[in-house]
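# Sequence plus predicted model, see below.
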Amino acid sequence: MGTGAGKRTRRMTVAAVAAVAALGLVPGCTLSDTRGADGKADSGGRVLAVKIDNVGPARPQTGLDAADVVYAEQVEAGLSRLMAVYAGRLPSVIGPVRSARETDLELLRQFDDPALAFSGAQSKLLPLISAAPLRPLTPGKAPGDAYFRSGAKPAPHNLFVRPKALDADLGKGGLESTGFRFGPRPKGGTPERERTIRFPAARFTFTWSAAQDRWLVSMDGTRARTADGKQLAASTVVVQYVKVRESRFHDRSGNNTPFTETVGSGKARVLRDGRAYEARWDRPSARGGTEFTAADGGERLPFAKGQVWVVYAKA
C-alpha cells in the first residue's frame, strides 16, 4: 500500500472511531465488553432482531406475529421500517428483510449479545455496525440456506430468512434488559378505542378489540395481516415521543436518513386493556433499557403479557 492510500485508510479509521464514540459505542469493543466486572452479562438472555420491510409491496409480512417486540421507526422520505425482536419462539420464516440503520445500533445496545439479521447497509455505516456489540447476520455472513429470495414479491422486497438456520441461540430473559415490566392492569387511565400515529409518509392505527383482548394493527389505512392471513395484534402499544433528527447518512436518492434518539427522556402513551395511560419514559444510557412510569405519580407502568409494539413518534 502506498503512502497516500495508507493515510486515507488511517483517516477512514479515525472517522469511524469518532462516529462510533458519538453513538456511545466503545471503539474496537467486542461482545465481551457488554459484561460487568464480575463477568456476568449486564442484561438478560440473547435475542434475535430482524429488520423488516414495511412499504406496500413488502406486505403482508411473514413471521411478524411471532415477535415479542416490534419497534416502528421512521426512515428516509418519511416512510417506516420495523425491527422485530424475538426472545422466545422463532417462526420458520421471517421477512421481507431489509437494511439496517444507525438508529438500530443505539436501540440494540440494551440487549446482551444480540443477533441482528439484515440485508446490508450503506458503506459508510458498515464500520459502525462492525464496531457495535452485536452479531451482524447478513446474507454474506450467514449459512448458505438461511436467506432466500421469494418469487411472490418483487425485488428488493423479496428477501426472507429462516431464523433457525442462523443459530441465533436465544436465551431466557432476553427481554429483561428492555426495562419493560409485565403485570396486572394498573389503576387509572382513560378508555381508548383507537389511536393513530402518523409519520410524514406512513401511519399506524391501533384499534381495541374486546373480543380478542388485543389492539388490532392497521398500517397506512389497511388492516395488517401476516402472509397466512392472521391479523396482527398487540397486547400493549407504546407511543414513545422522541427526538427525530437528521443524520449524516443518505439513501441513493439523496434523502436524509433520520436518526431516532432512544436515549434520554420524554412523554409516552401506553395502551393496554382498552385504556390509555399518560406516561414518562427514561433511558439514561444506551447500555440500559427504558423505564416507563405513570405521568401523574411516577409508579412503574406494567405492560399486558403478549406482543408489545413500540412506535417512535416525533416529539
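Happy to help now that I have it.
# going forward, measure contacts between C-alpha atoms and count neighbours the same way
Fine.
# burial measure for the residue lying closest to residue 210 once chain neighbours are set aside, as a count.
Spatial nearest neighbour of residue 210, chain neighbours left out: residue 274 (7.4 Å); criterion: C-alpha to C-alpha, 6 or more residues apart in numbering. Residue 274 has 20 neighbouring residues, counting by other C-alpha atoms under 10 Å.
# repeat for residue 67
Residue 67 is flanked by 24 other residues according to other C-alpha under 10 Å.
# ok, now which ones touch it?
Contact partners of residue 67, counting by C-alpha atoms under 8 Å, 6 or more residues apart in numbering, are 84-87, 90, 307.
# next, the one to line up against it:
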Amino acid sequence: MKNKLVVLVMIFLLAITILSACGGKESSINSEDERNKEEEAAEIPESTGIYNPLTGLYVENIQNLTAVMIDNLAPARPQSGLIHADIVYEIEAEGLLTRLMALFYGNPPEFAGPVRSARPYYMQLAKEWDAYYVHVGGCNESFAKIGEWKIRDIDDVKGHRGFFLDKNRKRPHSTYINFAEALNGKPENGNFKNWVFVDTPEKEPAYTEISFRYNSSNRVTYKWDMNKKAYMRFLNDKLYDDRESGEQVYTNNIIIQYAGHRNLQTELQHIWVDVVGKGEAEYFLGGQYYQGTWEKKSMTEPTIYYDQQGQPISLVRGKTWIQILRPGVRLDKLTN
C-alpha cells in the first residue's frame, strides 16, 4: 500500500511538472508573438509631415495658399511649376484661348510662370479659397473688383515683390513669380474645403483616354497610366511637360465643370464665365468615371461637386485639374 502511495505521489508530481512546463512554453510563445506583433506594428509607416487638404497627402512643407495666373499660349510652354501645383483650373479667356490658375500650398516649387493678367471669374475662384492672387495687371473690371472683393492681391503692375523676368522668354511670356520673396511676411490665409479623399481604386480604368477641345488649336487629352495610377496630360497630341524637369504633367483627378460663357462685347472681346451658380459635371477619379453636378452659391462659398445621388464626391488622393467648359462641348471617352 505504501509503495502504491509513493507511485501515485510521483505520478502526481510528474503531471504537475509536465503541465508547468507546457504552461511555461505556452507563455513564452505568446510573449514572442506579442513581441513580433509589436515589431511589425513599428515597421508600418505612419503618416508623417503636414497634411495637405488640397490633395489628401502629407507633405514636408507648406506656404501661404497662392493662386497664380499661368500663361497657356504656345510661346509660354512648357511652363514652370505646374507639375507641382495641387489644383489647376483651365478656363477660357477672350478669343477662345485658355489660361490656367494654379493653386500652390504643399511642397511648392521655388517659382512659377509665365504669369499673366487677371480676370474677374478667376478671382471669384481664388476668393473662395482665400488665396493670394498672383497676376500681371488685368482688365479694367478686374482692377475694380480687386478692391471691392477684397482680393489678396499680388500684382506685378503695382510693384509688388517677387516678380522677375526670364531673359530667355519674350514679353508678355517672360514674367515669373518667386514664392518666398512674394509671400515673405504675408499673414496666414486659406479657406480649406472639407474634401474627402480615398485611395486609388484597384480596378481597371473606366476610360483609358479622355479628350476635348477649347478651340481648334487647343485639344486636351488625358491618358491613364496604369503604373503611375494617374492621368498623363497631352496638348494637341504632344506631351505637356514641365520646363525645368522635362517630366510630363499629370493629375489624379479630372473634374469637367460645365458653366455658361458669354461675350461682354468689349473692344478686346472679354468674356464672362458663370463660375457662381450651378451646372452639370463629369468626373474621372483615379481611373473611375462618374456623372454629377456642381454648385457655388456665392463668391465666398466653396464650389461643391456632387454625384448623381446628390452627395459630395470623394476625390482620389493627389492632384486635381478642373476643366471648365461650355455646355455642349463634346467629350471623347475611349477604352482600349
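Good, I have the coordinates. A quick note: this is a predicted structure, and the numbers were derived from the prediction, not measured.
# Give me the TM-score for this pair.
After superposition, the two chains reach a TM-score (TM-score structural alignment, normalised by the length of structure 1) of 0.76; 262 aligned residues with a C-alpha RMSD of 2.4 Å.
# out of the contacts of residue 67 of structure 1, which are buried?
With burial judged by 16 or more other C-alpha atoms under 10 Å, the buried subset of the contacts of residue 67 of structure 1 is 84-87, 90, 307.
# Just name the closest of the residues you listed to residue 245 of structure 1, please.
Ranked by distance to residue 245 of structure 1 (C-alpha to C-alpha), those are led by residue 84 at 22.5 Å.
# where does the spatially most central residue of structure 1 land in three-state SS?
The residue lying closest to the centre of structure 1 (C-alpha atoms, centre = their mean) is residue 83, at 3.5 Å. Following DSSP: H, G, I helix; E, B strand; the rest coil, residue 83 of structure 1 is assigned to strand.
# neighbours of residue 278 of structure 2, just the number please.
19.
# which residue in structure 1 lines up with it?
Aligning on TM-score structural alignment places residue 278 of structure 2 opposite residue 265 in structure 1.
# any idea how far that match lies from residue 77 of structure 1?
According to C-alpha to C-alpha, to the nearest Å, residue 265 of structure 1 stands 26 Å off from residue 77 of structure 1.
# looking at the alignment, what does residue 200 of structure 1 pair up with in structure 2?
Aligned by TM-score structural alignment, residue 200 of structure 1 pairs with residue 215 of structure 2.
# no wait, residue 107 of structure 1
Aligned by TM-score structural alignment, residue 107 of structure 1 pairs with residue 125 of structure 2.
# Now do the same contact list for its match.
By C-alpha under 8 Å, 6+ apart, the contact set of residue 125 of structure 2 is 275, 299.
# Could you grab the helix/strand/coil label for it?
Relying on three-state DSSP, one would call residue 125 of structure 2 helix.
# about what we covered before: just checking, the match of residue 278 of structure 2 touches residue 279?
No: using C-alpha atoms under 8 Å, residue 265 of structure 1 is not in contact with residue 279; the gap is 10.8 Å.
# pretty sure the match of residue 200 of structure 1 contacts residue 95?
No: look at residue 215 of structure 2 against residue 95 with C-alpha under 8 Å: they stay out of range, at 9.2 Å.
# now for residue 92 of structure 1: what does it line up with in structure 2?
By TM-score structural alignment, residue 92 of structure 1 lines up with residue 110.
# isn't its match right next to residue 183, touching?
No: counting by C-alpha under 8 Å, residue 183 is not a contact partner of residue 110 of structure 2; they are 11.6 Å apart.
# who's more crowded, those two?
Between residue 110 of structure 2 and residue 183, counting by other C-alpha under 10 Å, residue 183 is the more crowded of the two (18 against 12).
# need the contact list for the more buried one.
By C-alpha under 8 Å, 6+ apart, the residues touching residue 183 of structure 2 are 64, 162.
# Equivalent analysis for residue 88 of structure 2, please.
Contacts of residue 88 of structure 2 by C-alpha under 8 Å, 6+ apart are 82, 100-103, 320-322.
# Could you rerun that using 7 Å?
By C-alpha atoms under 7 Å, 6 or more residues apart in numbering, the contact set of residue 88 of structure 2 is 100-103, 320-322.
# Apart from its chain neighbours, what residue comes closest to it?
The nearest residue in space to residue 88 of structure 2 (C-alpha to C-alpha, 6+ apart) is residue 102, at 4.3 Å.
# Look up how far residue 256 of structure 2 lies from that neighbour.
16 Å.
# returning to what we had before: how close does the aligned partner of the residue nearest to the centre of structure 1 in structure 2 sit to residue 59 of structure 2?
Taking TM-score structural alignment, residue 83 of structure 1 has residue 101 as its aligned residue in structure 2. Separation of residue 101 of structure 2 from residue 59 of structure 2 (C-alpha to C-alpha): 21 Å.
# cool, residue 248 of structure 2 as well?
The spacing between residue 248 of structure 2 and residue 59 of structure 2, counted by C-alpha to C-alpha, is 21 Å.
# Give me the more crowded residue out of the two.
residue 59 (17 against 14).
# And that one? What does it align with in structure 1?
Using TM-score structural alignment, residue 59 of structure 2 lacks an equivalent in structure 1.
# just the one 10 residues further on next, same as before
Structural alignment (TM-score structural alignment) places residue 69 of structure 2 against residue 51 in structure 1.
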